[in-house]
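Enquirer: Curious how this folds, go ahead:
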Amino acid sequence: MLPDALRAALDQALTRYSPQELSRSVAHLTESYRTPSAGGTHLRTQADVAAYAAYRMPATYAAAGAAMRQAAALTPGFQPATLLDAGGGTGAAIWAAGAIWPSLRQVTVIEHDPHVIDLGRRLARGSEAAAVRETTWRHAAIRPGLDRPRADLTTMSYALGELPERDRPDIVRWLADSAAMVIIIEPGTPAGYATIAAAREVLSGQGMTIAAPCPHGGRCPIQPGRDWCHFSVRLPRSSLHRQVKAGTLSFEDEKFSYVAATAGPSPRAEARVLRHPQKRKGVVSLRLCTADDGLRDVIVSKRQGELYRRARDVDWGDAWPGGEG
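Expert: I've put the predicted structure just below:
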């Protein structure tokens, strides 16, 4: 769920436009992203920018928060003071980071669209976190070699896959330069996972430790074309959110893939739950990625007592004790 301050600021920004205007802009954006060969910028007007924020900001915030919480749980001593968010859009990821790491003192967002920056800056002014309120918004296109501030934490959400494929390895190395932690998030689709898997290899090649979600630093055991590593987070929809998305449900499930890497050694989950646990009477079935055996399906029965109680409470994406089950 969006923080109250962000939800209020976003609602205020959207009052400039009628729900009909926003719905038309969302329809245009949806069609543009389905047909990228059409060329041109997707965000043509300020109404498009507002619609984009209403359409995507809650889901991006939820996915970024979920990935960041998993990384933070494994690195409790990591207290970043500086954050660089590349391709940061209207700032969903910096709001999530500000909530998870109150140690942040300086935040920089690099974004190529000045209208997006304008809205992101206005939204950020309502944050309770001083670092988010005082974010430096830099107008620039992400490219290899772009001058950037050093940062303890660098993030990139739903942006790497939109860049030319030939540039992505250099962009990942650029993100990793001097950073203590890098977090990259992409849509939870086969293509999004492929982008994350390639970024994971680059980060590993830079000598970084893959901290999450992977329980190991070896090659991903998932065979391309047969499955993909992704996770899901459920978020509520406001009435305006439902209207803009032409949806009737009071919630939506955002699917995402991610990788978090650290410059130094980092503990890892012993195993990671890769799908919704299948819960039946007296039995829980788990699909796991493990450090030793790769992909593994385990069944936990009621006879296993405390382990079964843990299995009843575990969610897709959570850590799981290796060797148990």
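
Enquirer: When you work out contacts or count neighbours from here on, use the C-alpha atoms and nothing else.
Expert: Fine.

Enquirer: show me where the stretch 201-325 of the chain has helices.
Expert: 239-244, 306-313 (DSSP state H, counting those that start in this stretch).

Enquirer: before we go on, could you also do this sequence so I can check it against the first one:
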Amino acid sequence: MSRTPAYAAELRAALARAVRGVSERDLARATEALVSRYRSVSPAAAPILASPVHVAAYAAYRMPATHAALSRALGDVADRGLAPRSLLDLGGGTGAAAWAAAGAFESLERVTVLDQVEDALALGRELVRGSPSEVLARATFARAVAGDWPSLEADLVTVSYVLSELDEPSQDALVADAMHRGQAVVVAEPGTPDGYARVLRVRSTLIEAGWTILGPCPHASACPLAGSDWCHFAARINRSAEHRRLKGAELSYEDEKFSWVGAVRPGVVDSLAPQSGSGRILRHPLKRKGFVEFQVCRPDGTTGREVVSKKAGRRYRAARDAEWGDTLP
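Expert: Down below sits the predicted model:
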């Protein structure tokens, strides 16, 4: 049974404690600055988290969404049978990927988060302090500048929502570094056309190096959406009252759109389960009376429409429960 909902609730409570005492006006101003930056597609000229208030605003505004996206991606990787004992999160800031990994992998024993912003790392330490998860409570949050990381390796290396802050040569260098350090690598970016383009470049790098794709792709062929559409998924987040205030939102939930790719180096895949299902569901299913219609990326490298009718019995019942981003039953 997934531990993600419990970890998401614990994270929300920790975030509420962390922003207590910070001026709502300061949080709102910092949040506006962050929103403006995240809507830009150009590399950042300076660290986005420029002050403790910006860090607190980021954590309250963005961390639940990043955690939800990484939980979905790492959950898929866990379903393939990956059971890492160690996690290294490059550019991990306040630790969203660490929380997601702790929820996805019962095997996890060691977590290290590296980032250049000490204020972000300090908040990350505060959030995990007193956590009932032993692996989170003893996680290491260490300051390091990209290109000068300490000599660390891990079973799983994550790079989440970082590439958009870098120019292409720096992106390539970071991905190469992640591949050098990890047995498996997961990269996630915003679910926008430019975020998908960055993920697609990472996917090509992984495949060219002989790595095996874990997800979301059910194949290693050229992406059939390239040039006409973009591959992205959604994770639902339950908003806290603080989260709603910061975003000026009324709904009690939101859907975080994200793109991602995960892969393992040659040899590791032999210990994992093969891809299950008939492909990856690319859009919200259309559930009609007597049948369910899907848009699917197939194992043969094509995309198209798939229909599962009521006559399929057990498969139809599974199809009724399938969602965007799942594998097709």
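
Enquirer: What does the superposition give as a TM-score?
Expert: Once superposed, the chains reach a TM-score of 0.92 (TM-score structural alignment, normalised by the length of structure 1), with 317 aligned residues with a CA RMSD of 1.8 Å.

Enquirer: Go through the helices of the stretch 201-325 of structure 1 and name the closest to C220 of structure 1.
Expert: Smallest distance to C220 of structure 1 across those (CA to CA): 24.2 Å, for helix 306-313.

Enquirer: on that earlier part again, TSV for the helices of the stretch 201-325 of structure 1, including mean neighbour count and distance to T189 of structure 1?
Expert: Output for the helices of the stretch 201-325 of structure 1, formatted as TSV (neighbours: other CA atoms under 10 Å; distance: least, CA to CA, whole Å):
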stretch	mean neighbour count	distance to T189 of structure 1
helix 239-244	18	23
helix 306-313	15	26
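
Enquirer: Would you mind putting the ones you listed into TSV with distance to Q206 of structure 1 alongside?
Expert: Shown next, in TSV, are the helices of the stretch 201-325 of structure 1 (distance: least, CA to CA, whole Å):
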stretch	distance to Q206 of structure 1
helix 239-244	41
helix 306-313	36
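
Enquirer: between those helices, which one is nearest to T35 of structure 1?
Expert: Per CA to CA, nearest to T35 of structure 1 of those: helix 239-244, 20.4 Å.

Enquirer: Could you tell me where that closest one falls in structure 2?
Expert: Using TM-score structural alignment, helix 239-244 of structure 1 lines up with residues 241-246 of structure 2.

Enquirer: and the matching stretch, how far from structure 1 on average?
Expert: For stretch 241-246 of structure 2, the mean deviation from structure 1 after alignment is 0.5 Å (mean CA distance after the TM-score superposition for structure 1).

Enquirer: next one: stretch 9-16 of structure 2
Expert: Mean for stretch 9-16 of structure 2 is 2.2 Å (mean CA distance after the TM-score superposition for structure 1).

Enquirer: Would you mind finding the match for K255 of structure 1 in structure 2?
Expert: Using TM-score structural alignment, K255 of structure 1 sits opposite K257 in structure 2.

Enquirer: Please apply the same query to A131 of structure 1.
Expert: Aligning on TM-score structural alignment places A131 of structure 1 opposite V135 in structure 2.

Enquirer: I'd say that match and V111 touch.
Expert: Yes - the criterion here is CA atoms under 8 Å, and V135 of structure 2 meets it with V111 at 6.8 Å.

Enquirer: ok, these two, which is more surrounded?
Expert: Taking neighbours as other CA atoms under 10 Å, V135 of structure 2 and V111 compare with V111 leading, 25 against 21.

Enquirer: what secondary structure does that one sit in?
Expert: Under the three-state scheme (DSSP: H, G, I helix; E, B strand; the rest coil), V111 of structure 2 adopts strand.

Enquirer: which ones are touching the equivalent of it over in structure 1?
Expert: Alignment note (TM-score structural alignment): V111 of structure 2 maps to V107 of structure 1. If you count contacts by CA atoms under 8 Å, 6 or more residues apart in numbering, V107 of structure 1 has them with T82, L83, L84, D85, I94, A131, V132, E134, T135, T136.

Enquirer: residue in structure 2 matching the fifth one?
Expert: Which is I94 of structure 1. Checking with TM-score structural alignment, I94 of structure 1 has A98 as its match.

Enquirer: any chance you could map the strands in structure 1?
Expert: Secondary structure of structure 1, counting by DSSP state E: strands at 82-86, 106-111, 136-139, 153-157, 181-187, 209-212, 231-236, 251-262, 271-273, 278-280, 283-290, 294-301, 319-320.

Enquirer: Rebuild those as TSV, extending it with distance to P36 of structure 1.
Expert: Shown next, in TSV, are the strands of structure 1 (distance: least, CA to CA, whole Å):
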stretch	distance to P36 of structure 1
strand 82-86	21
strand 106-111	20
strand 136-139	23
strand 153-157	19
strand 181-187	16
strand 209-212	31
strand 231-236	25
strand 251-262	21
strand 271-273	34
strand 278-280	37
strand 283-290	34
strand 294-301	35
strand 319-320	37
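
Enquirer: Since that was my last question, I'll sign off now.
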